[in-house]
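Peer 1: show me how the following folds:
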Amino acid sequence: MPLVPAGDLVTEAAAARRAVAAFNVITLEHVEAVVEGAERAGSPVIVQVSENAVAFHGGRLLPLARAAAAAAAAARVPVGLHLDHVTDDDLLRQAADAGFSSVMYDASRLPHAANVAATREAARLAHARGLWVEAELGEVGGKEGAPALDAHAPGARTDPVEARAFVAECGVDALAVAIGSVHAMTTRTAALDHALLARLAAAVDVPLVLHGSSGVPDGELAAAVAGGIGKVNVGTALNVALTGAVRAHLDRHPEQVDPRRYLAPAREAMAGTVVRYLEVITADRARQDAVTPAAVTGD
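Peer 2: Predicted structure coming up:
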């Protein structure tokens, strides 16, 4: 089926107090694995390309974007295409023509006033091109290998009062919030601040987004969706699955040099990871309503 606007997937899910999963991709194998996993789970999905992934491909946006769009066109489930963590305005201007329906503009490392000004202008540019816009307030640490902020550091968590004003001033369509998750975690040990999430959900009238979800245990993820998260970003978990499968295969077959021999099990491992996350993130509401922060076990 053709690409579906990613913003529509998020707003529809959030309106029904559910969430849509968004997976960051780097290679064609990532794209194929995300689509395959979504088809197995029978769930809509968002394929995300980050600015860092574009840099990895020599600064060229179109090759990976075109591959993702082609995979989506052949998918049996709705697939949206999202450009993630954009800081470069030139890249932002390319998004719509490259097939993206939404973009996450990230000025969260700037001082608050500068973040507001930059995000407001980015939202103006993006909306003029028909793009749905996500932004971030607070700082979800761990980007580009940087250490996470201390949980009590100024700006480390999203303030609900600031969040309400930020959304109104910038005109964004969704807000990524800092409630305890961290980018690039390879262990699932993050503990979320569910009380803060409840205050944010009450303060903000746009869908809330959880970044750094690879490090969040299943129970915490389910509770976050039940508490108001409408979009859940996953990236590192796919890379952990891919790398583990490649290492295991080459340990068993050190003589092999054909990348198809080790990329096939790597792609399968990533697809399985997608299925497992979708089972948690897109679980039915009755099951999610039974999950409260007090019931989170961290499994």
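Peer 1: please make it C-alpha for all contacts and neighbour counts, starting now.
Peer 2: Noted.
Peer 1: now the helices for the stretch 51-200 of the chain?
Peer 2: Using DSSP state H, counting those that start in this stretch, the helices of the stretch 51-200 of the chain run over residues 51-56, 62-73, 89-94, 112-128, 160-170, 194-203.
Peer 1: including distance to Val209, could those helices go into CSV?
Peer 2: Shown next, in CSV, are the helices of the stretch 51-200 of the chain (distance: least, CA to CA, whole Å):
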stretch, distance to Val209
helix 51-56, 18
helix 62-73, 22
helix 89-94, 20
helix 112-128, 16
helix 160-170, 13
helix 194-203, 11
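Peer 1: with mean neighbour count and distance to Gly235 as extra columns, can I get those helices in a markdown table?
Peer 2: Shown next, in a markdown table, are the helices of the stretch 51-200 of the chain (neighbours: other CA atoms under 10 Å; distance: least, CA to CA, whole Å):
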| stretch | mean neighbour count | distance to Gly235 |
| --- | --- | --- |
| helix 51-56 | 16 | 11 |
| helix 62-73 | 19 | 15 |
| helix 89-94 | 15 | 20 |
| helix 112-128 | 18 | 24 |
| helix 160-170 | 18 | 25 |
| helix 194-203 | 17 | 22 |
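Peer 1: any idea which of those helices gets closest to Ala269?
Peer 2: Of all the helices of the stretch 51-200 of the chain, helix 62-73 sits nearest to Ala269, with 18.2 Å by CA to CA.
Peer 1: what comes into contact with that closest one?
Peer 2: 1-3, 26-28, 31-32, 35, 47, 49, 78-81, 98-100 (CA atoms under 8 Å, 6 or more residues apart in numbering).
Peer 1: let's compare: structure for the following, please.
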Amino acid sequence: MPLVSTGELVSAAQAEGRGIAAFNVITLEHAEAIAAGAERAGAPAILQISENAVKFHGGRLSAIAAAAAAVARASSAPLALHLDHVESVELLHQAHTEGFGSVMFDASKLSYEENVRTTAEAVAWGHERGIWIEAELGKVGGKEGEAPLDAHAPGVRTDPAEAAAYVRDTGVDALAVAVGSSHAMTERTAALDHELIGRLREAVPVPLVLHGSSGVPDEEIRRAVVSSGMVKINVGTALNTAFTGAVRAYLAENTTGVDPRKYIAPGREAMASTVAGFLALMG
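Peer 2: The predicted model follows:
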């Protein structure tokens, strides 16, 4: 079916009091697994390609974007294409020509004032072209190349009053907030601050986004969506963990095989099962 816009999927989820999951695409197999998992769950999903994934592909967005879009269009599930954690303005400007309906513009490493200024410029550029813009306020941490960050340290979490001012001054369509999760967690031990999520929901007029959801237990995700008001749930590391585990298991039992299709297939299936599992938590 045709690509659906991220804004449309997020708005529908928010109106119905449920969540919408967004899964990171690194390879073609990631995209295929996300589509298969969404079809299996009978649910919509978002395929997102990060700036780090683009760097992995030699800094070239076109090929992986075209592959993900082709997989999404061939799927029977409603799927959107999103460009994630974009710090480069040059990459931001490629979103429109490569078919993305949304971008997460990440100026969170900058000072608050510079974050507001550069994000407002990104929003103005995006809205002129019909592109939905997400941004981040607070310190989720855990991204590759960043120093370790305690998600519970003072000053890390998003302040509701500051978040309200930030949304007003930038015009963003959604806000990723720091509420106890962290990127790249391989164990699901994160504890979310549901009271803070509720306060942010009341203070901020746009949908809230949870990054680092791979490290959040099922019951915490379900509560964040159904009771606390979180809408877009980002998942990345959990797919890589599933893929790598399945590949390792196959190669441990088949030590002389050399055909990558033999071990990539179970890895892709493990990711599809993981996708379906997360989608079941969306309410």
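Peer 1: quick one on the thing from earlier: mind checking which of the contacts of helix 62-73 of the first structure land in strands?
Peer 2: Val47, Val49, Val79, Gly80, Leu81 (DSSP state E).
Peer 1: which of these sits closest to Leu9 of the first structure?
Peer 2: Gly80 (7.5 Å).
Peer 1: wait, that closest one sits on Val10?
Peer 2: No: the criterion here is CA atoms under 8 Å, and Gly80 of the first structure misses it with Val10 at 9.6 Å.
Peer 1: coming back round to it: quick one: buried ones out of the contacts of helix 62-73 of the first structure?
Peer 2: The neighbour-count test (16 or more other CA atoms under 10 Å) marks 2-3, 26-28, 31-32, 35, 47, 49, 78-81, 98-100 as buried among those.
Peer 1: need the max-distance pair from the ones in strands among the contacts of helix 62-73 of the first structure.
Peer 2: Among those, Val49 and Val79 lie farthest apart (CA to CA), at 13.3 Å.
Peer 1: which residues of the first structure does stretch 67-85 of the second structure align to?
Peer 2: Here stretch 67-85 of the second structure aligns to the first structure at residues 67-85, judged by TM-score structural alignment.
Peer 1: endpoint to endpoint, that stretch covers what distance?
Peer 2: For stretch 67-85 of the first structure, the first-to-last residue distance is 20 Å (CA to CA, to the nearest Å).
Peer 1: returning to what we had before: any chance of the ones in strands among the contacts of helix 62-73 of the first structure in a markdown table with distance to Ala222 of the first structure as columns?
Peer 2: Converted to a markdown table, those look like this (distance: CA to CA, whole Å):
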| residue | distance to Ala222 of the first structure |
| --- | --- |
| Val47 | 21 |
| Val49 | 25 |
| Val79 | 22 |
| Gly80 | 22 |
| Leu81 | 24 |
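Peer 1: closest to Val206 of the first structure out of the residues you listed?
Peer 2: Looking across these and measuring by CA to CA, the closest to Val206 of the first structure is Gly80, at 18.4 Å.
Peer 1: can you give me the distance of Val89 of the second structure to Gly171 of the second structure?
Peer 2: Counting by CA to CA, the gap from Val89 of the second structure to Gly171 of the second structure is 17 Å.
Peer 1: I meant Thr244 of the second structure, not that one.
Peer 2: 39 Å.
Peer 1: name the SS class of the most centrally placed residue in the first structure, please.
Peer 2: Centroid-nearest residue in the first structure: Asn233, 2.2 Å away (criterion: CA atoms, centre = their mean). Following DSSP: H, G, I helix; E, B strand; the rest coil, Asn233 of the first structure is assigned to strand.
Peer 1: surely Gly230 of the first structure forms part of a strand?
Peer 2: Yes: read with three-state DSSP, Gly230 of the first structure is one of the residues of a strand.
Peer 1: let me know how buried the closest residue to Val77 of the first structure other than its chain neighbours is, in neighbour terms.
Peer 2: Nearest non-adjacent residue to Val77 of the first structure, counting by CA to CA, 6 or more residues apart in numbering: Pro44, 5.5 Å away. Applying other CA atoms under 10 Å, we find 22 residues neighbouring Pro44 of the first structure.
Peer 1: one more: Glu8 of the second structure?
Peer 2: Count around Glu8 of the second structure with other CA under 10 Å applied: 13.
Peer 1: quick one: map it onto the first structure.
Peer 2: Looking across to the first structure (by TM-score structural alignment), Glu8 of the second structure lines up with Asp8.
Peer 1: mind giving me the packing neighbours of the strand or helix carrying that match?
Peer 2: Assigning secondary structure by DSSP states H and E places Asp8 of the first structure in helix 6-15. Helix 6-15 of the first structure sits against strand 20-24, strand 79-86, strand 229-234, with contacts defined as 3 or more CA pairs under 8 Å, 6 or more residues apart in numbering; DSSP states H and E.
Peer 1: one more time with 10 Å, if that's ok
Peer 2: On a contact count with 3 or more CA pairs under 10 Å, 6 or more residues apart in numbering; DSSP states H and E, helix 6-15 of the first structure meets strand 20-24, strand 45-50, strand 79-86, strand 102-105, strand 132-137, strand 174-177, strand 208-210, strand 229-234.
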